[in-house]
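# coords please:
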Amino acid sequence: MKVIIAGYPKTGTKSLTSALRTLGYTVYDYLENFQFLCNDWETVLTEGGNSEDFYRMYNGVDATLDSPVFVFWEELHRTFPDAKVILPIRDEDKWIVSFKKQCRQIDDHMLMKFYKFFTPTGRRYQAYTNTWVTAALGTPLKTAFHKTPVNELLYRTRYRQHNKYVTEVVDADKLLVYQVKDGWEPLCQFLEKDVPETAFPHANVGGTFFRDNMETHPVLLRMKNEMITMLSLIAVIISFVIFLF
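A predicted model of the protein is given here:
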């Protein structure tokens, strides 16, 4: 592990994922943590874990971020003490607006609702999300067809406390407090990388991550294929019943 992103969701994490991959890092973002480490994270979130668990989970991965990593960034840093820590931040008022908008985007995404309710991968994804949200933010999501509860006072308080704590406990030479609007220069200087010739990526603007990745990400494609299989099976059963009667 070379880089640990300690920031909350909606602080530019998807842009950082794209930027780090451009710089040559292997990155586990939210869906990769679910895809490859769901069992491990469910155990950590419900029973606990230790450095041996985190080493096994992330040995060979260059960087990780988003949920539920931002909750356990310190334990990861104890496991990989040579890793650098990046704390992406943004104005608190803009952050909470963006966070609430992301929740609405997910709530209103009808296809994801059906995936999370009717497919095996989707149901597990929903359960996994409920587990980390309850552990990190204290507000369970209930089911795929319920609106996401957003306790603005609680989220603001935890966001503020989290950022303050990270800046207090990480050695200055290992920490970059970063805003994605600052682009490549401070990030590359901190990571000792050459600045790419390409423009700095800006991903998930407006909370469109799921819509943008529906046809490309393996996790979402698996949900799609499971839904197609389920609908095909239902169609066969209905046809068979009609034939019989």
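# please count neighbours and contacts with C-alpha atoms only from this point.
Fine.
# these two touch, right, Phe117 and Arg123?
Yes. Proximity of Phe117 to Arg123 meets the contact threshold set by C-alpha atoms under 8 Å, at 5.6 Å.
# now do the helices in the chain.
Secondary structure of the chain by DSSP state H: the helices cover 13-22, 30-46, 51-58, 73-79, 92-107, 110-118, 120-137, 152-169, 184-191, 209-213, 218-244.
# what comes up buried for the first one?
It stands for helix 13-22. Neighbour counts over helix 13-22 (16 or more other C-alpha atoms under 10 Å) mark Thr13, Lys14, Ser15, Leu16, Thr17, Ser18, Ala19, Leu20 as buried.
# one more, so I can put them side by side:
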Amino acid sequence: MSEQDFARLGNYALMLQKSPAIDRRKCMRTVPMEVLSLGPSRTGTLSMQRAFVILGYADPYHFSSIFGNVKDCDMWKEAFHAKYHGRGSFGKEQWDQLLGHCSAVTDFPCAYFGPELMDAYPEARAVLVERHVDKWVKSFGTLINEAYHPVSTILGILDPTWMGRINGVGYAMITAMTGQSTERQIMRHARTSYEKHYQCVREEVRARSVPLLEYRLGEGWLPLCQFLGKDIPQDANSVEIPFPHMNEKDNIQAVFSVMARKSLGNVLRNVFVAACVLFLVAWISSQLVF
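As a prediction, this is how the structure comes out:
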């Protein structure tokens, strides 16, 4: 993963590396959970993820983190099933398995589980980044257009172990937020769903007396560092490091383009392997004919 890849894709550049296929069910917590950033996707979550990295938090979890270990999708599906369908349980033990290597989280799917994460980690501090709703709806529409594009859908079917897993979690997130499953209905309910999410987070934070920072991108390091008890980060020359800014509009289009190419490669490889197997079976069968 080069600097150019990171500049273009942000943390999504993890998809360019081979997934380690870690089974999180066999993991445990190795660092304390300290920060829960509970704003939805398209509110500068990539910038916040990078900011937490700069501040020294271990592996801040973002939706893009899934690309570093696609098997995470299996546990996220369990979490969604437990919360929204009453199938099984997903408590602190499971959160420690799934997020035990992380000391901060941001973006969906984590932001959907604010109450559960606050219950599991009552010592953590909460951050809520808000964006003007009209700008968010427009940005969210770009995401939905890419996520529900026929190419993405078809590749999810043909490439079930990679694209299919990622699509499954992505669609579950969107349905959980909006209560809808079609592109038109999702966008029709987007504004209300956005406002409801913030209302829910604020109510759950107040109910638990969790320290909360209401933060807007553009405010820089000072309010965030004061809230988290961190020094404003500086480089080796004692010059303040600029607050990260990821262009999410350009980023998301590049991400889906790279995803499609990677998934298509998976499909072609699977087709080649299947063709070789069929050829081998046919050859063996021909040798058995007397």
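# give me the TM-score for these two chains.
After superposition, the two chains reach a TM-score (TM-score structural alignment, normalised by the length of the first structure) of 0.78; 231 aligned residues with a C-alpha RMSD of 3.2 Å.
# so which of the buried residues of helix 13-22 of the first structure is the closest to Val69 of the first structure?
Val69 of the first structure lies nearest to Thr13 out of these, by C-alpha to C-alpha, at 11.4 Å.
# residue in the second structure paired with the closest one?
Thr13 of the first structure maps onto Thr45 of the second structure when the alignment is built from TM-score structural alignment.
# ok, now which ones touch that match?
Counting by C-alpha atoms under 8 Å, 6 or more residues apart in numbering, Thr45 of the second structure touches Gly39, His62, Thr106, Asp107.
# now do the same for Ala63 of the first structure: its match in the second structure.
So Ala63 of the first structure corresponds to Ala104, using TM-score structural alignment.
# how close does its match sit to Tyr148 of the second structure?
To Tyr148 of the second structure, Ala104 of the second structure is 29 Å away according to C-alpha to C-alpha, to the nearest Å.
# which of the two has more neighbours?
Taking neighbours as other C-alpha atoms under 10 Å, Ala104 of the second structure and Tyr148 compare with Ala104 leading, 26 against 16.
# mind listing what Tyr198 of the second structure touches?
Counting by C-alpha under 8 Å, 6+ apart, the residues that Tyr198 of the second structure touches are Gly39.
# how near is the residue in the first structure that it lines up against to Ala63 of the first structure?
For Tyr198 of the second structure, the aligned position in the first structure is Asn163, judged by TM-score structural alignment. Relative to Ala63 of the first structure, Asn163 of the first structure is positioned 19 Å away (C-alpha to C-alpha).
# center of the first structure, which residue is that?
A centroid search over the first structure (C-alpha atoms, centre = their mean) returns Tyr30, at 2.6 Å, as the residue closest to the centre.
# and the equivalent of that residue over in the second structure, how far is that from Gly170 of the second structure?
Mapped onto the second structure by TM-score structural alignment, Tyr30 of the first structure lines up with Phe63. Distance, Phe63 of the second structure to Gly170 of the second structure, by C-alpha to C-alpha: 9 Å.
# Ser103 of the second structure is in contact with Gln49, isn't it?
No. Counting by C-alpha under 8 Å, Ser103 of the second structure sits too far from Gln49 to count as a contact (11.4 Å).
# for the counterpart of Pro81 of the first structure in the second structure, which non-adjacent residue is spatially closest?
Under the alignment (TM-score structural alignment), Pro81 of the first structure pairs with Pro122 in the second structure. Nearest residue to Pro122 of the second structure in three dimensions, chain neighbours excluded: Val210, at 7.3 Å (C-alpha to C-alpha, 6 or more residues apart in numbering).
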